[in-house]
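Colleague: below are the sequence and a predicted model for it; my questions follow.
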Amino acid sequence: MAFGRSSSSGPSDRQGTPSADATAGGAAQAAASGPADPITLKILVAGGFGVGKTTFVGAVSEIRPLRTEEALTEAGRPVDDVSGVERKTTTTVAMDFGRITLREGLALYLFGTPGQDRFWFLWDELAQGALGAVVLADTRRLADSFAAVDFFERRGIPFAVAVNRFDGADRYPEGSVREALDLDPSVPMVECDARDRKSVKEVLVTVVEHAMTMATGAPEHAAT
């Protein structure tokens, strides 16, 4: 398992996106003001190619998820890095979209980002108005998560890391994964099964709670 990451590559850091603090602050105020119109929050699901983003969104969405997958072709081989996921035959070319109601009056819109380098330009648009994000990680290819971690750190978008438990993948102590990703101690990290609705929902609850805590300035519990 490689350690360390560099901010020299990844999605661009274009200015002009509303801050995550402003988005989360408005949501926190609305949640505290009592009964009102249903609150809808935007959550991004990011990570490297083949890490399970499409599966994650599909497992929990209460509507038929919107998917923009296209077949991988020989023409794309020179630019599409499929190392470690050679069996994957499709790739997301725009986004995945789903919706889940966490509780009465609170729904999440889930936007899965494309994982291939050539589609990183879309991340700026998808990040508009996001409350927070999930960075899915595969311990066999942690370096593929560096770009997503760097992107959300630079933009100040609250995020949690969810280690997707792939069948047959080695398990590592949380501290080792944190060190490899160079995570701030305040960033939550959890394990999940991207195929399991309950597991995915727990990840989303963690992200929302983390974002609300950052917005209100309340003391944060130690990451688990």
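Modeller: Thanks, I have the structure now.
Colleague: use CA for all of it now, contacts and neighbours both
Modeller: Noted.
Colleague: which strands or helices does the longest strand along the chain pack on?
Modeller: Longest strand in the chain, counting residues (DSSP state E): strand 90-103. Contact analysis of strand 90-103 by 3 or more C-alpha pairs under 8 Å, 6 or more residues apart in numbering; DSSP states H and E lists helix 53-60, strand 66-71, strand 106-112 as its packing neighbours.
Colleague: give me whichever of those is most buried.
Modeller: helix 53-60 (a mean of 25; mean count of other C-alpha atoms under 10 Å).
Colleague: what lies in contact with it?
Modeller: 45-47, 64-65, 67, 92, 96-100, 110-113, 136, 194-198, 200-201 (C-alpha atoms under 8 Å, 6 or more residues apart in numbering).
Colleague: give the ChimeraX command for selecting the buried subset of these.
Modeller: Restricted to buried positions by 16 or more other C-alpha atoms under 10 Å, the ChimeraX selection for these reads:
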select :45,46,47,65,67,92,96,97,98,99,100,110,111,112,113,136,194,195,197,200,201
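Colleague: rewinding a little: how big is the angle separating the longest strand of the chain from strand 66-71?
Modeller: Counting by axes from the mean of the first three to the mean of the last three C-alpha atoms, to 10 degrees, strand 90-103 points 160 degrees away from the direction of strand 66-71.
Colleague: dropping in the other structure now:
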Amino acid sequence: MAYNDSDSAERLAAFSGGPREEDLLPSSAEQSVKVVVVGGFGVGKTTMVGSVSEIRPLTTEETMTQAGAGVDDLEGIERKTETTVAMDFGRITLNERLVLYLFGTPGQQRFWFLWNGVIEGALGAVVLVDTRRLEDSFQAMDRLEECGVPFVVAVNTFPDAPLHPAPELRNALDLPAGVPVVTCDARVFDSSREVLLTLLRHLYTRATEARAAEDPPPGQAPSSDSPAPAPGSPAPAPSPVAAPPHPSEAP
């Protein structure tokens, strides 16, 4: 899926009148969340951001050159002619209060040095997977784990890709039990939106569990591992474990 405009004059004309009314944030928006969409080369990251974005997505797609020859695996995506060289950007309003900003990472290995800047500040991530090339997703998941970014795995259903039960995929990808695995069609709005809702539910569950672990129920003594405060010292501040709004409120 390409969103490039080859005519720069048309692009300038489109922006000369300022932002379109449909591109403005609703005045009721209270919280925004940064989400990154990562995965191997040609797995559908640009397509997902474009299909679900309510604004015209910003893409940095350029024509592929020979620079990736011998490095990028084109098996199954031989007709791919463009590649993301920096990032993709889109936005989706899930309800009147919650907005997601979506950032897609480049897939070609020679652009992976840009990942740290794109991932920084993200609350969560979607790892897109192609079952024809599962190994291409390993480095993306490793990078997220190193950065401490929670993620869900979304299997993009290509027409000629083999289908596997979720337990088999979880085992093949060596995923922890708590990481959700879902299937999707990155070309379809509803399917991509459901992936994002799954991620928000996962983030909400993680934050709720972390808060419960740090704050014992009323009447329960704190863990003996915690040192007792010195007499006269101020009470400790509550732990800043932030939970995103519960995604069940989304229409």
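Modeller: Cool, got the structure. In this text, all values refer to a predicted model and were calculated from it rather than measured experimentally.
Colleague: Throw the helices and strands packed on strand 90-103 of structure 1 into CSV and include distance to residue 185 of structure 1, thanks.
Modeller: Shown next, in CSV, are those (distance: least, C-alpha to C-alpha, whole Å):
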stretch, distance to residue 185 of structure 1
helix 53-60, 24
strand 66-71, 34
strand 106-112, 25
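Colleague: equivalent range in structure 2 for the longest strand of structure 1?
Modeller: Using TM-score structural alignment, strand 90-103 of structure 1 lines up with residues 82-95 of structure 2.
Colleague: with stretch 156-170 of structure 1 instead?
Modeller: Using TM-score structural alignment, stretch 156-170 of structure 1 pairs with 148-162 in structure 2.
Colleague: what about residue 200 of structure 2, how many residues nearby?
Modeller: Neighbourhood size, residue 200 of structure 2 [other C-alpha atoms under 10 Å]: 25.
Colleague: picking up where we left off before, start to end distance for the match of stretch 156-170 of structure 1?
Modeller: End-to-end distance for stretch 148-162 of structure 2: 31 Å, by C-alpha to C-alpha, to the nearest Å.
Colleague: next: stretch 75-83 of structure 1.
Modeller: End to end - C-alpha to C-alpha - stretch 75-83 of structure 1 spans 16 Å.
Colleague: strands of the stretch 151-251 of structure 2, start to end?
Modeller: 151-156, 181-184 (DSSP state E, counting those that start in this stretch).
Colleague: distance between the first one and the chain's centre?
Modeller: Chain-centre distance of strand 151-156 of structure 2: 9 Å, with C-alpha atoms, centre = their mean, to the nearest Å.
Colleague: what helices or strands is that strand leaning on?
Modeller: strand 124-129, strand 181-184, helix 189-214.
Colleague: surely residue 139 of structure 1 touches residue 170?
Modeller: Yes - counting by C-alpha atoms under 8 Å, residue 170 is a contact partner of residue 139 of structure 1 at 7.3 Å.
Colleague: for residue 121 of structure 1, give its distance to residue 186 of structure 1.
Modeller: Separation of residue 121 of structure 1 from residue 186 of structure 1 (C-alpha to C-alpha): 28 Å.
Colleague: counterpart of residue 132 of structure 1 in structure 2?
Modeller: Using TM-score structural alignment, residue 132 of structure 1 pairs with residue 124 in structure 2.
Colleague: residues touching that match, list them.
Modeller: Listed by C-alpha under 8 Å, 6+ apart, the contact set of residue 124 of structure 2 reads 34, 35, 36, 149, 150, 151, 199, 203.
Colleague: rewinding a little: looking at the helices and strands packed on strand 90-103 of structure 1, which is closest to residue 31 of structure 1?
Modeller: strand 106-112 (8.7 Å; C-alpha to C-alpha).
Colleague: and the closest one, how far from structure 2 on average?
Modeller: Average distance, strand 106-112 of structure 1 versus aligned residues of structure 2 after superposition (mean C-alpha distance after the TM-score superposition for structure 1): 0.2 Å.
Colleague: what sits up against that strand?
Modeller: Counting by C-alpha under 8 Å, 6+ apart, 38-46, 53-54, 57, 95-102, 126 sit against strand 106-112 of structure 1.
Colleague: and the helix or strand just after it, what's buried?
Modeller: Tracing the chain past strand 106-112 of structure 1, the next element assigned as helix or strand by DSSP states H and E is helix 123-126. Across helix 123-126 of structure 1, burial judged by 16+ other C-alpha under 10 Å covers 123, 124, 126.
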